[in-house]
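Q: when you get a sec, could you give me coordinates for this:
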Amino acid sequence: INDPLKGQLPMGMIVLKDDFVGSTKEVEQALVAAVRNQIGAIACLKNIVSVDRLPKTRSGKILRKNLRQLVDGEELQIPSTIDDASIFEEINQQLTQQ
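A: Model prediction:
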């Protein structure tokens, strides 16, 4: 996420397994605590969003640049190698719910 003070802040997107039983908020809090303990407060990971799936190419690579563009509100430049372009609308809806 763009930040005027630090340049960029980290944001996590997690995909929970279908058979997961529990609270997504608890998982998000545990991940924030784990990053803080292992990396330190400098990482300042505070935003974690649970999504149904991530955008991938046909070869299985996650489109991190496009996720960054979506979160920062930039115009998406969707590559022709994407597996399913409708995922960006799904993620955008989940981001606005948070």
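Q: can we go C-alpha only for contacts and neighbour counts from here?
A: Noted.
Q: go ahead and confirm residue 48 touches residue 15.
A: No - if you go by CA atoms under 8 Å, residue 48 and residue 15 don't touch, sitting 10.6 Å apart.
Q: so if I had to pick from those two, which one is more boxed in?
A: A count of neighbours by other CA atoms under 10 Å puts residue 48 above the other of residue 48 and residue 15, at 20 against 11.
Q: please give the structure of this sequence too, so both can be compared:
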Amino acid sequence: MTGCRSILEDNVLFYFVQAILECLDVVEAAVVGVPDKLKGSVPLGLCVLKHGCHHTEDSIKQEVIKQVRTLIGPVAAFKMVVIVPKLPKTRSGKVARNTIAALAAGKPFKVRPIL
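A: Okay, here's the model as predicted:
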């Protein structure tokens, strides 16, 4: 059952990322689940902005939340967005979601060297 949950979670998070990337000022995004006492876990979006973006972080966060609610719906419970300068990557260039999720949950995490 664990493998099925992982595949389902990856697919759901993919839709969140695609919705976030619809925002014109966002160049890269990642979404991870963070622990929540009421719901078990809730999505946290991390966004990297285009160089030279002139909008405020608050306006971009609101735009991202609105975009996700429009494309996925309010059932997504998407309310947390963090603007970051860049996302951690694995050696193969993929976003290190496990590291981001551990950091967001306050759990220990490893920073692996990047070649």
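Q: any idea whether the residue most central in space within structure 2 is helix, strand or coil?
A: Centroid-nearest residue in structure 2, with CA atoms, centre = their mean: residue 31, separated by 2.0 Å. Assigned by DSSP: H, G, I helix; E, B strand; the rest coil, the conformation of residue 31 of structure 2 is strand.
Q: what do we get in structure 1 for it?
A: In structure 1, nothing lines up with residue 31 of structure 2, judged by TM-score structural alignment.
Q: quick one: contacts for residue 31 of structure 2?
A: 13, 16-17, 43-46, 97 (CA atoms under 8 Å, 6 or more residues apart in numbering).
Q: which SS class is the equivalent of residue 55 of structure 2 over in structure 1?
A: Under the alignment (TM-score structural alignment), residue 55 of structure 2 maps onto residue 22 of structure 1. Put simply, residue 22 of structure 1 is coil when judged by three-state DSSP.
Q: what number of residues lie near residue 20 of structure 2?
A: There are 29 residues near residue 20 of structure 2, going by other CA under 10 Å.
Q: please read the previous query as pertaining to residue 31 of structure 1.
A: Neighbourhood size, residue 31 of structure 1 [other CA under 10 Å]: 17.
Q: what's the helix or strand for the aligned partner of it in structure 2?
A: Taking TM-score structural alignment, residue 31 of structure 1 has residue 64 as its aligned residue in structure 2. Taking DSSP states H and E as the definition, one finds residue 64 of structure 2 inside helix 57-71.
Q: which part of structure 1 lines up with the next helix or strand after that helix?
A: Once the chain leaves helix 57-71 of structure 2, the next helix or strand it forms, by DSSP H and E, is strand 80-83. Strand 80-83 of structure 2 corresponds to residues 47-50 in structure 1, going by TM-score structural alignment.
Q: quick one: the helix holding residue 64 of structure 2 to structure 1 mean distance?
A: Superposed on structure 1, helix 57-71 of structure 2 shows a mean distance to its aligned partners of 0.9 Å (mean CA distance after the TM-score superposition for structure 1).
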